[in-house]
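Participant: Starting from these lines, generate the structure:
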Amino acid sequence: MISETLLEAEQKFVRSGVIGVGGTCVQAAEATTDELSGRTVENALRQWESGHTEFPHAAVAAHYQTVGRHGVRPHLVAMLRNFHLDNRAHHVLGAWLPMTFDAQNGDYLSYVGLDYFDQVVRFDDAQRVDAFVAAAGMDLALLEARALGRSAHASQVVRARAATRVVTQLDRIAPDFALDPAVAAAGLAALAQPCADYSSFASVAAEALNGVPDEIGSAVRLTLLPTTRLHDEQMFIRCIQIFEGLYRQVATAISTAIRELRRGLTAAAKERLDRASIRLEAVPALFRVLTTMPVDAFAIIRGFTHGRSAVQSRAFREVEFACAPLDPRDFEHAGRIDIGEDTLQDVYLAMRKTHPDVRVVEESMRRLDRAWVAMKRGHWGITLKVIGTVPGTGGTAGASYLKHAATMSLFPRLSEVA
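Facilitator: Okay, the predicted model is just below:
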């Protein structure tokens, strides 16, 4: 259960009058009494229950974005739980509805919406994953531009610029999605102005976001279900979702490179690993957004999401398990993953003795290692800034755990053949 102290701290943020960074979300600030009370969404659910309409996904998501998962009235939560029991066979409702009643017992997967993601986006389709990542990036920028339009305080200006910069990097973060170059150009034009008007950029980005496949756009809209009314949590969820997409693409690149090496396709393996590195080398743009998180805001979010740790990310662990054998102590907080094949390091070292041409892959492996370690160091640095040295979630030791993780190479035995 959430403590009264934590609820009071969230209430203080919401009543501060600040919209955006360090304050309430735009949806809560603009909501009507009926939207805040849940009457609007309850009426929509009753209509669906009587068979008159399609399930009101958008209305439910909008209510959760307005009041947070912990602010939804218990009888509405009970309705949604019952709907899930009756519709578990429906692959979309069955995967999405649990996000609406997991406030007390949810995990990282349900927080980010990964089960729903698997059903709709599919982790094994690089173009669809990148479409989701690009859409999440544009939605992040639009979220911050909208907040800036309501409250142009200094912290919100910094956040809006950082989020816009993410969009200008989408050709590196999500290269398998053909984003209209006009979107990045509009972002760069806005960033070039000291006192930028983001309305033109927002218009271009919104049009591009509407152009993604319908089911991808729906997945982006419906997986933003924060636990609080804090604007910062909506940013936080979007960033986590983008990272999840990146992890999945990197893990897929590594497993594919292993198969290509075995088939003697060294040039293809090298190119695949280099493309994965390019994605990771663009991560600092995301970190700039995350560093705008106020410490006291994150303390509240962390309290509401305790136990939902990114250490539970399967895609992240798949990257490290696919690269080299791990010491059991290195995954004591997350559990082992069986990748079902030899690691990239094993395959490379075995082939290096008999296939000299495979050595062209080594520099690409080292580049990937540098990019991955740099990303983990960035995570460690943000953790020190935002939560300090207090214990972490998921059973970890917090910043000290991340510091140790940041020193771990993806390919420790490459130093033997340097």
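
Participant: can we go C-alpha only for contacts and neighbour counts from here?
Facilitator: Will do.

Participant: Contact partners for the residue most central in space within the chain?
Facilitator: Most central in the chain under CA atoms, centre = their mean is Q241, positioned 1.6 Å from the mean C-alpha point. Listed by CA atoms under 8 Å, 6 or more residues apart in numbering, the contact set of Q241 reads V112, V133, A136.

Participant: My understanding was that the second one contacts I240; is that so?
Facilitator: No. Between V133 and I240 there is no contact under CA atoms under 8 Å: 10.3 Å.

Participant: To check against the first, give me the structure of this:
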Amino acid sequence: MTSPDVLHRWSAQRRPPIDRFPYDAVVTAYQQHGKHFVPDAWTQALTAARNRIAHLNGGDSRYLSTFLGCALDKTDGRFDYRSYLGLALLPIPGPDQTPGAAARQLVRRDRLHAQLLIDLIAFELRSAYDELTALPQMRPTPAVTTKRLRHALRAAMPALHRMSFVDDASASSEIDLLRRVTAAVNLDLTDDDRRALQTSMLPVHTMHDEWMFIRVLQAFETTFALLASDLTEIITAVQAGRTPAAATRLSAAASLLRESASLWPLMATIQPAAFHAFRPYTDGASAIQSRHYKILESLCRRPDNQRLHSPAYLSVPEVHTAITQGQVSLDDALDAAQQPAAEDPFLAASMREFTAAITQWRQTHYRLAVRILGPDRTGTGYTQGTPYLNDARHEPVFRHNPPTTRDVGGNA
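Facilitator: Got it, this is the predicted structure:
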């Protein structure tokens, strides 16, 4: 087991060098014990380190402060979904309205999406051959590992192809392809990328499957962030009268959402017994707190008052505030333009396409939750669990669903 002595030595320096903070030792300790069970000696040493850097400024100290906030979230009583997943430590795409932003944001999403999944693949491969790999409890059988690797690779391939990282046609076998994509992504990693992958893996327990659980949720959040940014630009295009551009962008968003659904078969490889072992220690961190998903949902249409003032949105107060202060949704923009979606068959088609994609995503989420939790089990973070998901999957995506092709005079 690692000792916090290295952390004490770092803190004892007259001016602790931010670029030499012992991330390796801290992350190793957290993965050896699990965040919920990490010894007090570590949390006390981390608290002392945080106090030492409180007066420092600069990008590196801000990142370290963010990391310490995630590491000490349970100690501070601030453990939630964002700190559990270390979302603030990852280069998740955000709003950007500069020329060419859409293409750059997709590249950022693809790089991070691929990095998260390749990290999972590398972890599974290491665990299969090395008993000393982190999170040793309840390792899956070889058959489950093989299935997990296959689904992780399948979920990563579209992004890898867009980045021209791999030619799967030249691979002699699946394991050869796994090694090739792992090598290609690792060669592309910057020092900042490596640090982000390292620091964003602070599981609460030592169950093997929690690594996969965290990486899949992080990958979903990366896509939701990009889609929320896309919706903002789509609304701007509608407001400017550029409905063809809005329709094209919305159709692309639907395609990306359908593509991300390939993460569900990967998540389905989780061992229920392993999930139930670490799940109690995630109380306080629930996907209901997903800020990116709620932004995405609320940019399609303003939630009705019952949902807006329920835990669904009260769990994300900054999103709730934005809505109550007049955030414009796509429905609002179409109403203001006095242009029903039906008047533009391309926009109507893209809205139907996006509705189908998000509805399917919700349905799959619900079915998987029922299979793992049961139909009446509460969720993490004191939420209603599967009953909540059952209600949420029936929420309309847009206030006025676009009519079918037959309704607007086309051929169905």
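
Participant: care to give me the TM-score?
Facilitator: The TM-score (TM-score structural alignment, normalised by the length of the second structure) is 0.81; 367 aligned residues with a CA RMSD of 2.6 Å.

Participant: coming back round to it: more neighbours, V133 and I240 of the first structure?
Facilitator: Set V133 of the first structure next to I240 and count neighbours by other CA atoms under 10 Å: V133 wins out with 27 against 17.

Participant: The more buried one -> the second structure?
Facilitator: By TM-score structural alignment, V133 of the first structure lines up with H113 in the second structure.

Participant: Secondary structure element holding its match?
Facilitator: According to DSSP states H and E, H113 of the second structure maps onto helix 101-129.

Participant: Report how many residues lie close to R111 of the second structure.
Facilitator: Residues contacting R111 of the second structure under the criterion other CA under 10 Å number 22.

Participant: go on, H153 of the first structure?
Facilitator: Quick note: H153 of the first structure (other CA under 10 Å) scores 15 neighbours.

Participant: distance of it from E144 of the first structure?
Facilitator: 12 Å (CA to CA, to the nearest Å).

Participant: Let me see the ranges of the helices in the stretch 151-300 of the first structure.
Facilitator: With DSSP state H, counting those that start in this stretch, the ranges of helices along the stretch 151-300 of the first structure come out as 154-168, 170-173, 181-191, 199-210, 214-222, 231-262, 266-281, 284-290, 295-304.

Participant: Minimum distance to N87 of the first structure: which of the ones you listed has it?
Facilitator: Of all these, it is helix 214-222 that lies closest to N87 of the first structure, at 17.5 Å by CA to CA.

Participant: for the aligned partner of L142 of the first structure in the second structure, what are its contacts?
Facilitator: Aligned against the second structure by TM-score structural alignment, L142 of the first structure finds its counterpart in A122. By CA under 8 Å, 6+ apart, the contact set of A122 of the second structure is T182.

Participant: same question, F298 of the first structure
Facilitator: By CA under 8 Å, 6+ apart, the neighbours of F298 of the first structure are D232, E233, V386, I387.

Participant: ok, those vs Q47 of the first structure, which is closest?
Facilitator: For the contacts of F298 of the first structure, the nearest to Q47 of the first structure is E233 (30.9 Å; CA to CA).

Participant: Can you find the partner of that closest one in the second structure?
Facilitator: Matched across to the second structure, E233 of the first structure falls on E210, judged by TM-score structural alignment.

Participant: Now that match: closest residue in space, sequence neighbours ignored.
Facilitator: P203 (6.6 Å; CA to CA, 6 or more residues apart in numbering).

Participant: and the one you found, how many neighbours?
Facilitator: 27.

Participant: I'd assumed G34 was in contact with it.
Facilitator: Yes. Between P203 of the second structure and G34 there is a contact under CA under 8 Å: 5.6 Å.

Participant: what's the helix or strand for G69 of the second structure?
Facilitator: Using DSSP H and E, the element containing G69 of the second structure is helix 59-71.

Participant: Check which helices and strands that helix sits against.
Facilitator: helix 40-53, helix 81-85 (3 or more CA pairs under 8 Å, 6 or more residues apart in numbering; DSSP states H and E).

Participant: So which bit of the first structure is stretch 238-255 of the second structure matched to?
Facilitator: Using TM-score structural alignment, stretch 238-255 of the second structure lines up with residues 261-278 of the first structure.

Participant: Count the neighbours of T33 of the first structure for me.
Facilitator: Using other CA under 10 Å, T33 of the first structure is surrounded by 10 other residues.

Participant: can you pull the contacts of V358 of the first structure?
Facilitator: By CA under 8 Å, 6+ apart, the contact set of V358 of the first structure is L261, G264, T266, Y348, M351, R352.

Participant: go again using 10 Å as the cut-off
Facilitator: By CA atoms under 10 Å, 6 or more residues apart in numbering, the residues touching V358 of the first structure are L261, R262, G264, L265, T266, A267, A269, K270, Y348, L349, M351, R352.

Participant: what does L402 of the first structure give?
Facilitator: V311, K376, R377, G378, H379, W380, G381, T383, L384, G392, T396.

Participant: Now tabulate those in CSV and tack on distance to N105 of the first structure.
Facilitator: Formatted as CSV, these follow (distance: CA to CA, whole Å):
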residue, distance to N105 of the first structure
V311, 17
K376, 28
R377, 30
G378, 30
H379, 26
W380, 27
G381, 29
T383, 24
L384, 27
G392, 18
T396, 19
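
Participant: what sits in contact with each of V133 and I240 of the first structure?
Facilitator: Taking CA under 10 Å, 6+ apart as the contact rule, V133 of the first structure and I240 both touch L246.

Participant: Compute the first-to-last residue distance for stretch 200-218 of the second structure.
Facilitator: Stretch 200-218 of the second structure end-to-end distance (CA to CA) = 9 Å.

Participant: Can you give me the buried ones in it?
Facilitator: Neighbour counts using 16 or more other CA atoms under 10 Å place 200-218 of stretch 200-218 of the second structure among the buried residues.

Participant: ends of stretch 144-155 of the first structure, how far apart?
Facilitator: From its first residue to its last, stretch 144-155 of the first structure covers 11 Å (CA to CA).

Participant: ok so, going back, show the buried residues in the contacts of V358 of the first structure.
Facilitator: Neighbour-count burial (16+ other CA under 10 Å) is assigned, among the contacts of V358 of the first structure, to L261, T266, A269, K270, Y348, L349, M351, R352.

Participant: Quick one: residues contacting the third one.
Facilitator: It stands for A269 of the first structure. By CA under 10 Å, 6+ apart, the residues touching A269 of the first structure are 253-263, 275, 358, 360-361, 364-365.

Participant: same thing with the fourth one?
Facilitator: By CA under 10 Å, 6+ apart, the contact list for K270 of the first structure reads A257, E260, L261, V358, R359, V360, V361, E362, E363, S364, M365.
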